[in-house]
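J.: Sequence first, then the predicted structure:
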Amino acid sequence: MTYQHTPVMLKEILAYLNPKSGENYIDCTLGGAGYTLEIAKRIGSEGKILSIDLDQTAIANAVEKIQQNKYKNIILANDNFKNLSAIIKKNFANNKTTKFAGIVFDLGLSSAQLQDQSRGFSFQLVNAPLNMAFGQNTKESAESIINEYSENELTRIFKDYGEEKNAWQIAKQIIKTRREMPIKTVDQLLVIINKTVDQNRRALKIHPATKIFQALRIAVNDELENLKKVLPQAISALAVNGKIAIVAFHSLEDRIVKQFFKQESRSCVCSPICPACQCNHQAQLQILTPKVIKPTEKEILDNPRSRSAKLRIAKKI
């Protein structure tokens, strides 16, 4: 499969990170290698960029691009970014004191993943299987969740990860349908969703299946927990004055990033009712984007999938 993906807000990220010759970087979400290749150009042969992706297809695509461009400064890791500290230790074993000038995350799906018929990430793919796993070796799938989880568990997933107001009704209809036959394809799930939501919602710009598919994808890949796990590791890996740039695509992940940046930019995180500080917490970050950065109108026109992107950047102090 040809791995096509346009990196979001690349110009803005490069302007903030300002990669220089000899510096080391991490791209925690390799995808189509858009960020990786541009950073690799700027850090030269004396620098290194460690690029991570759980998707073997993304890794294979990057290998081709690296060979074509004859880059010698890119290290690829087929792994989950939640294991960041271990990945760094494995790939920089000869220099255990290595710190990084910048770390970048693009938390969205790549265009290639959305268009991959075998993944079932998009509700626009006819007869696609309900897979939705980032990694080819991921044991969980949307199909197993839909067919094996209880009504309460499905309701929780749709409500917590999709913020879907009809979570219980959709879960109930899924249980009813699967008693008669297994739910295996995107089409089958779409029928259930369309049958459950009212006519007014079906006429909206945002398809009623959007939130359900988002919720299932988050559940399959444990996205929110993985993000919470990697953020402290990323800060630990940064050099002083190193920067972390994160592009989020929905409110759940953006909220996690925003709250983490806020907490780590404060010297005290005690409750306001405490008469004196008892936490001994030390600020680690300076927020460089008090207001979230969004794509320009031109970028949205050129790349419609960027429209919901939000960029936050912080510097280690």
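T.: Everything's here; your move.
J.: C-alpha from now on. contacts and neighbour counts both.
T.: OK.
J.: State which strand of this protein is the longest.
T.: Counting by DSSP state E, the longest strand found in the chain is strand 238-248.
J.: tell me what that one is packed against?
T.: For strand 238-248, the contact count by 3 or more Cα pairs under 8 Å, 6 or more residues apart in numbering; DSSP states H and E identifies helix 10-17, strand 100-106, strand 310-316 as packing neighbours.
J.: buried set for whatever helix or strand comes next after it?
T.: The element immediately downstream of strand 238-248 (helix or strand, assigned by DSSP states H and E) is helix 251-264. By neighbour count on 16 or more other Cα atoms under 10 Å, the buried set for helix 251-264 is 251, 253, 254, 256, 257, 258, 261, 262, 263, 264.
J.: I'd say the last one and residue 285 touch.
T.: Yes. Residue 264 lies in contact with residue 285 (Cα atoms under 8 Å); the separation is 5.6 Å.
J.: all helices in this structure, in order from the N-terminus.
T.: 10-17, 34-43, 56-69, 84-91, 111-115, 142-148, 151-162, 167-178, 186-196, 199-202, 209-221, 223-237, 251-264, 297-302 (DSSP state H).
J.: Adding distance to residue 126, write these out as CSV.
T.: Listed next are the helices of the chain as CSV, based on distance: least, Cα to Cα, whole Å:
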stretch, distance to residue 126
helix 10-17, 32
helix 34-43, 29
helix 56-69, 22
helix 84-91, 36
helix 111-115, 11
helix 142-148, 15
helix 151-162, 22
helix 167-178, 19
helix 186-196, 6
helix 199-202, 18
helix 209-221, 14
helix 223-237, 25
helix 251-264, 28
helix 297-302, 26
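J.: Below is an additional structure, to be compared with the one above:
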Amino acid sequence: MLKYHTPVMLNECIDALSIKSDGVYVDVTFGGGGHSNEILKRLGTGGRLLAFDQDEDAKQNIPNDDRLTFIDQNFRFLKNYCRLYGVMPVDGILADLGVSSHQFDQPERGFSIRFDADLDMRMDQSASLTAREVINSYSEDQLHKIFGIYGEIQNAKSLAKTIVTSRLNKTIGTVDEFKEVIKKHIPRGKENKYLAQVFQALRIEVNQELEALQEFLLQTAEVLRPGGRLVIMSYHSLEDRLVKNFIAKGKFRGEVEKDFYGNEIKPFESVTRKAKTASEEEIKENSRARSAKLRVAVKL
């Protein structure tokens, strides 16, 4: 199971949930089941866990445990399914954002710059939009925006222009074909970092990751009971900014709202002043932990 995906800051995440043996918890990114199995170890016979994952491959990791309900859906449907299964309000919600190691290591999924494969990048393999479609059908302006905002790429405008010009002659269908098309824009000595940013931008667009994250966060305030814990781990600045702002203000931009007496109106209070990061020992064992930021909040 850990071969599928090694959870980052596993103990820190579980400790942050402050699990009660008879509580109800939601793991919205089940993946390899690492976090879910640790939660189940701490639950008694009266405890309950809902686990979300839209990736078909995650189903192979579901443990045989009556306390677990697996939901084959994106976490943007959190409230609907918590209501459907009669578990509202819940005591804790855990989200480990981003792509699992398993998804990166499956060449045919098209997530990794290491393998040649079809440009896919769908986390939900039943979804219709793929990276191939984005690259071959989006306008130059749309591509410029995606690479500039989601990838934070400096030369996003010229990159978009090159892609649009190249596809006039031939459809860009695979990872290697795409890398060949954009190679003149890749800074020498920073090849891996640049390509990772480009692929991140495409993946975010294909999976509507930021829209889904915002929808999910807004629902957590309604799903959690007062005193319940929200534990979220993110891997890039765009996600972390949304999480940080939501915890601090109850919204994603602008200033926190206040009542007539000047008291802040927001659903959460941050448990830690700053985001927690992985130890040097963990980073040595699992390089993916390097970019992880863990934020914990309590429902007011």
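T.: Looks like it came in fine. Given the structure is predicted, the values throughout are model-derived calculations rather than measurements.
J.: List just the one of the helices of structure 1 that sits closest to residue 101 of structure 1.
T.: Proximity to residue 101 of structure 1 (Cα to Cα) singles out helix 10-17 among these, at 7.9 Å.
J.: mean distance, that closest one to its aligned residues in structure 2?
T.: Compared with structure 2 after fitting, helix 10-17 of structure 1 has a mean deviation of 1.3 Å; criterion: mean Cα distance after the TM-score superposition for structure 1.
J.: now that helix against strand 238-248, angle please.
T.: Helix 10-17 of structure 1 and strand 238-248 are oriented at 160 degrees to each other (axes from the mean of the first three to the mean of the last three Cα atoms, to 10 degrees).
J.: List the contacts of the nearest residue to residue 46 of structure 2 once chain neighbours are set aside.
T.: By the measure of Cα to Cα, 6 or more residues apart in numbering, the closest residue to residue 46 of structure 2 outside its immediate chain neighbours is residue 22, 4.8 Å from it. By Cα atoms under 8 Å, 6 or more residues apart in numbering, residue 22 of structure 2 lies in contact with 43, 44, 45, 46, 47, 48.
J.: Can I get the buried ones among the residues you listed as something I can paste into PyMOL?
T.: A single PyMOL command selects the buried members of these (16+ other Cα under 10 Å):
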select buried, resi 43+47+48
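J.: Dump the contacts of residue 22 of structure 2 to CSV, plus distance to residue 95 of structure 2.
T.: Output for these, formatted as CSV (distance: Cα to Cα, whole Å):
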residue, distance to residue 95 of structure 2
43, 18
44, 22
45, 24
46, 23
47, 19
48, 17
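J.: ok, the contacts of residue 22 of structure 2 vs residue 281 of structure 2, which is closest?
T.: Distance to residue 281 of structure 2, by Cα to Cα, is smallest for residue 43 among the contacts of residue 22 of structure 2, at 28.8 Å.
J.: How about the contacts made by the closest one?
T.: Shown in contact with residue 43 of structure 2 (Cα under 8 Å, 6+ apart): 19, 20, 21, 22, 23.
J.: what range in structure 2 matches the longest strand of structure 1?
T.: Matched against structure 2 by TM-score structural alignment, strand 238-248 of structure 1 falls on residues 224-234.
J.: For that stretch, give me the average deviation versus structure 1.
T.: Looks like 0.7 Å for stretch 224-234 of structure 2 (mean Cα distance after the TM-score superposition for structure 1).
J.: Touching, residue 21 of structure 2 and residue 42? I think so.
T.: Yes. Because the distance of 6.0 Å satisfies Cα under 8 Å, residue 21 of structure 2 is recorded as touching residue 42.
J.: Leaving out sequence neighbours, find the closest residue to the equivalent of residue 172 of structure 1 over in structure 2.
T.: Counting by TM-score structural alignment, residue 172 of structure 1 corresponds to residue 161 in structure 2. Nearest in space to residue 161 of structure 2, with sequence neighbours left out and distances taken as Cα to Cα, 6+ apart, is residue 140 at 6.0 Å.
J.: Aligned against structure 1, show me the partner of the one you found.
T.: Residue 140 of structure 2 maps onto residue 151 in structure 1, by TM-score structural alignment.
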